[in-house]
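1. Sharing a model that was predicted from the sequence below.
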Amino acid sequence: MHIEDLHRYCLAKDPVTEELPFGPDTLVFKTFGKIFVLVNLSDEELKFNVKCDPEHALILREHYPQTVFPGYHMNKKHWNTVYANRELSDQQLKDLIDHSFALVSPKKK
């Protein structure tokens, strides 16, 4: 996965905004004003933070020790930092983005 792929995938969700609230090196994707993906633009290797169910986050970190880490500068219980192009396929990366999006989206009644 390349940054352009991640960018297109996140913006294809509705509604989504992109911002640079933490400076020019951190791209943030939000839905309904809530962050669901943060991307570090300054590193050569693509990595991003996604929100995750706490139990699922621990399982991912255990199964993918070279790819999924506690969220950098985030609540380590609820956020993971994920490196693209390591142990996870592009589809698995998209699934993590979808999971994060679902967690911050308003719940339908």
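-> Received the coordinates, thanks.

2. going forward, measure contacts between C-alpha atoms and count neighbours the same way
-> OK.

3. What is the subsequent helix or strand relative to the helix or strand encompassing His7?
-> Per DSSP states H and E: His7 is located in helix 3-11. Heading C-terminal from helix 3-11, the first helix or strand you meet, by DSSP H and E, is strand 17-19.

4. buried sites along that next one?
-> Buried residues in strand 17-19, counted by 16 or more other C-alpha atoms under 10 Å: 17-18.

5. Over to stretch 19-28?
-> 26-28.

6. What is the end-to-end distance of that stretch?
-> 5 Å (C-alpha to C-alpha, to the nearest Å).

7. contacting residues around that stretch?
-> 18, 29, 35-42 (C-alpha atoms under 8 Å, 6 or more residues apart in numbering).

8. ok, second structure coming up, stack it against the first:
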Amino acid sequence: MDIEQIRSYCLSKKSTTENFPFDEHTLVFKVHGKMFALASLQWWERGEAAINLKCNPDYAEELRAEYSSIRPGYHMSKKHWNTVYIHEGELSIQFIKELIDHSYEMVIKGLPKKLRESL
């Protein structure tokens, strides 16, 4: 899965926007202004494809125990974020999409009821 596939999949989610709020290298995907995915374009350019995704804390621990390519979120809350190292080839495209879906849903759950209902 390459960065354009990640980008396309994230943007296919309802009410998702993309921007570079931190610097010109960190692509961020948000739903109603809340981050659910981040990707360092510098990493991708170096062949180190990875994406930071929000995750339920218990599920995050399970994933880290089962997959060597899923680690605590780089420069993120280690409890609520994982860094998924795509370049290591351990994870299928379908599973990566499921992790993106989970991240998106985690953010949706935290939105006010009126915003959740609009999705």
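-> Now that the structure is in, tell me what you want to look at. From a predicted model like this one, the values you see are computed outputs, not experimental measurements.

9. For the two chains, what TM-score is obtained?
-> Superposed pair, TM-score by TM-score structural alignment, normalised by the length of structure 1: 0.94. Supporting alignment: 108 aligned residues with a C-alpha RMSD of 1.2 Å.

10. ok, back up a step: using PyMOL, define a selection of the buried residues within the contacts of stretch 19-28 of structure 1.
-> This is the PyMOL syntax for the buried subset of the contacts of stretch 19-28 of structure 1, where burial follows 16+ other C-alpha under 10 Å:
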select buried, resi 18+29+35+36+37+38+39+40
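
11. With secondary structure and distance to Val50 of structure 1 added, can I get the contacts of stretch 19-28 of structure 1 in JSON lines?
-> JSON lines is the format used below for the contacts of stretch 19-28 of structure 1 (DSSP: H, G, I helix; E, B strand; the rest coil; distance: C-alpha to C-alpha, whole Å):
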{"residue": "Glu18", "secondary structure": "strand", "distance to Val50 of structure 1": "15"}
{"residue": "Phe29", "secondary structure": "strand", "distance to Val50 of structure 1": "10"}
{"residue": "Ile35", "secondary structure": "strand", "distance to Val50 of structure 1": "9"}
{"residue": "Phe36", "secondary structure": "strand", "distance to Val50 of structure 1": "6"}
{"residue": "Val37", "secondary structure": "strand", "distance to Val50 of structure 1": "5"}
{"residue": "Leu38", "secondary structure": "strand", "distance to Val50 of structure 1": "7"}
{"residue": "Val39", "secondary structure": "strand", "distance to Val50 of structure 1": "9"}
{"residue": "Asn40", "secondary structure": "strand", "distance to Val50 of structure 1": "12"}
{"residue": "Leu41", "secondary structure": "coil", "distance to Val50 of structure 1": "15"}
{"residue": "Ser42", "secondary structure": "coil", "distance to Val50 of structure 1": "18"}
